[in-house]
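*Asks:* sharing a model prediction with you, sequence too.
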Amino acid sequence: MSAAAAEQSDSRRRITVIYNPGAGRRNLRKFHRVMDRLRRAGCQLVLRETCHSGHAAELARQAIPDAPDVVVAAGGDGTLNEVLNGLYGSTIPLAFLPMGTVNVFAREIGLGRSVDRITDNILHGRRRQIVPGCCNGRYFLLMVSCGLDSHVVHRVNLKLKRLIGGAAYGIRFLQYMFSYPDLQMTVTADGRDYRTSSVIVSRGKLYGGSMVLVPHADLYTPSLQVVMLHKKGLRALLSYGWSFLNRRLWLRSDVTTVEARQVSISSEQDHPYQMDGDPAGRLPAEIRLAEQPVSCIIPEKTPT
């Protein structure tokens, strides 16, 4: 370990962990193994368990006066989003212990799944400034979208999700795709209007796990990547899905991708939008870059 890394780890001893207990047995075993390693490293842990939607944000806000060396969000991307919103505006760094269904943020930063790597990142990872997006006053690290995915996210069976994980989304998708509404919306990106049937406003390059949405994007560049899928109907939907799986979505002529700093989404229809994989609200949506960055703990090196 370098001298700088050692100095950083020596100062990262007071750790507040906000965790989602509904992560499943396998993930909870991983959680306790990470906690054991942190204790053996001499860390003073304050564990805060979430009890309901929005509770992680409340717990993060309550942690600020205690000024811990780091706050760890232990759960899925939705838990991370709540902790981000609770900490935003403070200088306390944010680390992630992935225990969710997809864990897109962990993939974006190259965190991996191993207990040793996650523990090492909490103790010795470097701080990196990331500018979140902001949608209708709420901050996000990954994305906001409106389309079939947001309808599925709003209607997924949460009990089934806890039992079978990401497969619950697939089941809801199959149930919903044949009654998928004829979406029409207007997207305004930095003053230019587009008509489309689905839109994803992303801070990073990945979508839904390891699928590449915008290959040149990264979390550390302060911009919004606006991806619009223009065609409608079941055939188009299946075709888009195939292009996603083959990492060729951005090459299609019926997909428009633009970079922006301010985006609005509106529709005469009533449609939900999702944020970082969780239900977030209904249109209209006003999206922009946040005014200040957050300090995130990321690995020194990404896995090859």
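*Replies:* On my side now, so go ahead. Numbers count the residues shown, from 1 in each chain.
*Asks:* only C-alpha atoms for contact and neighbour calcs from this point on.
*Replies:* Fine.
*Asks:* which residues in the stretch 201-304 of the chain form strands?
*Replies:* Taking DSSP state E, counting those that start in this stretch as the test, the strands found in the stretch 201-304 of the chain are 206-207, 211-212, 224-229, 255-260, 262-266, 272-275, 278-282, 285-289, 294-298.
*Asks:* which of these sits closest to V34?
*Replies:* Proximity to V34, assessed across the strands of the stretch 201-304 of the chain by Cα to Cα, is greatest for strand 294-298 (15.8 Å).
*Asks:* against that first model, consider the following:
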Amino acid sequence: MPEFASPYFIVNPAAANGRGARNWKEYRKRLLVAFPGMGECMTEYPGHASQLASELVKQGVRKIIAVGGDGTHQEVINGFYEALGAARLHEVLYALLPLGSGNDWIRTHGIPRKLAAWIDYYKNGSPQRQNLGLIHYQNSKGQAEQRIFTNVAGMAYDAYVVEQSANSKLKNRWLYPLLTVAYLRQYRPPKLELRFDDAAPVRSRFHTINIGICRYNGGGMRLVPQADPNGKTFALTYAPALSIPTILANGWRFYTDTIGRVPGVVCTSAKLIEVTAIGAKTDLVVEADGEWLGYGPLRFELLEGVLRFLGI
């Protein structure tokens, strides 16, 4: 793949339940006018966006745009990390052209969705920086792995719902909220130990633990309203085992900045976070940016200001 002075687009045709391919055909005509000489490539399978991003970066491409949703976005940035590591990741100027279902990352930064407005944003925006998170976890074979996340990582019920939603053919922004209600009765909160910075360990049955860099996840939920993409810490929100009536009565708070007012919910911040299962390893599962990853023990590290992206 040659280097392009114009941006290079990594397109996920499967985004938004297949609408990515249809939308790209129309978008491409207008983008070729706006960005003469642009490069493009299409993903063919899960994880391919990471490989393509890594290959492009190794070949010297430094303006890369992901076309898809939060999953494509995360894959592409993991490709940057694989090729450059944290210290040099800022060499790439990144942007996301949103074609996904949830599009949570763009909400924090106010990036437009409509193509005409997006082209104007890209041509007139300015480079900005954002933190990233590095998760250490285990895959289904018990092997140690790590993954970059850009938005929000979730454990306990959040990861359980993400795993269930991955098996659904329906892909839209309302799927996750609907499933968060549908699986409440069958869910059993795991007993976990949460450690962060110098605080005393918290041992409890947890309904949820969320670690945030940006403020939105799950199609517009605000489980980490205290998140600051350029801060010195992660946002950390956790809740013990909550009763179903409490969850249903306060469900509206998940979409406002008031989740911390739900009885038992704690909203705080931390730079280094570790979570372990008290019991079976499979009791602790994790998702990041809406993608199910694997199992604990888990360690979260903050990488300050390493992502350089085009902002408003």
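*Replies:* Received, thanks. Because the structure is predicted, anything quoted here is derived from the model rather than measured.
*Asks:* care to give me the TM-score?
*Replies:* The TM-score (TM-score structural alignment, normalised by the length of structure 1) is 0.85; 286 aligned residues with a Cα RMSD of 2.3 Å.
*Asks:* other residues contacting the top helix by length along structure 2?
*Replies:* In structure 2, assigned by DSSP state H, the helix with the most residues is helix 70-88. The contact list for helix 70-88 of structure 2, computed with Cα atoms under 8 Å, 6 or more residues apart in numbering, reads 12, 15, 47-55, 57-58, 66-67, 89, 92, 96, 100, 102-105, 147-150, 289-291, 303, 306.
*Asks:* equivalent analysis for stretch 256-264 of structure 2, please.
*Replies:* 221-223, 225, 239-240, 242, 246, 250, 253, 265-267.
*Asks:* same check, this time on stretch 115-124 of structure 2
*Replies:* 27, 31, 34, 95, 97, 111-112, 310-312.
*Asks:* quick check on these: which are buried?
*Replies:* For the contacts of stretch 115-124 of structure 2, a neighbour count by 16 or more other Cα atoms under 10 Å gives the buried set as 95, 97, 111-112, 310-311.
*Asks:* picking that back up, buried only: go through the contacts of stretch 256-264 of structure 2 for me.
*Replies:* For those, buried by 16+ other Cα under 10 Å: 221-223, 225, 239-240, 242, 250, 253, 265-267.
*Asks:* can you show me the strands along the stretch 51-200 of structure 1?
*Replies:* Counting by DSSP E, counting those that start in this stretch, the strands of the stretch 51-200 of structure 1 are 70-75, 94-98, 126-130, 133-135, 138-140, 143-146, 185-189, 192-196, 198-202.
*Asks:* mean per-residue distance, the third one versus structure 2.
*Replies:* With mean Cα distance after the TM-score superposition for structure 1, strand 126-130 of structure 1 departs from structure 2 by a mean of 1.1 Å once superposed.
*Asks:* now that strand against strand 94-98, angle please.
*Replies:* Per axes from the mean of the first three to the mean of the last three Cα atoms, to 10 degrees, the angle that strand 126-130 of structure 1 makes with strand 94-98 is 100 degrees.
*Asks:* which other residues reach strand 126-130 of structure 1?
*Replies:* 93, 219-222, 293-300.
*Asks:* if we can go back for a sec, buried stuff in the longest helix of structure 2?
*Replies:* Buried-residue list, helix 70-88 of structure 2, by 16+ other Cα under 10 Å: 70-84, 86.
*Asks:* repeat for stretch 31-51 of structure 2
*Replies:* 35, 38-39, 42-43, 47-51.
*Asks:* what does it rub up against?
*Replies:* With Cα under 8 Å, 6+ apart as the criterion, stretch 31-51 of structure 2 contacts 4-13, 52, 72, 75-80, 119.
*Asks:* how distant is that stretch from the center of its chain?
*Replies:* 20 Å (Cα atoms, centre = their mean, to the nearest Å).
*Asks:* ok, back up a step: tabulate the strands of the stretch 201-304 of structure 1 (TSV), appending distance to S197 of structure 1.
*Replies:* Formatted as TSV, the strands of the stretch 201-304 of structure 1 follow (distance: least, Cα to Cα, whole Å):
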stretch	distance to S197 of structure 1
strand 206-207	18
strand 211-212	20
strand 224-229	6
strand 255-260	11
strand 262-266	11
strand 272-275	13
strand 278-282	15
strand 285-289	15
strand 294-298	32
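*Asks:* in PyMOL, how would I select the buried members of the contacts of helix 70-88 of structure 2?
*Replies:* To isolate the buried members of these in PyMOL, using 16+ other Cα under 10 Å:
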select buried, resi 12+15+47+48+49+50+51+52+53+54+55+57+66+67+89+92+96+100+102+103+104+105+147+148+149+150+289+290+291+303+306
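*Asks:* please name the nearest non-neighbouring residue to R22 of structure 2.
*Replies:* P13 (7.8 Å; Cα to Cα, 6 or more residues apart in numbering).
*Asks:* for the one you found, helix, strand, or coil?
*Replies:* coil (DSSP: H, G, I helix; E, B strand; the rest coil).
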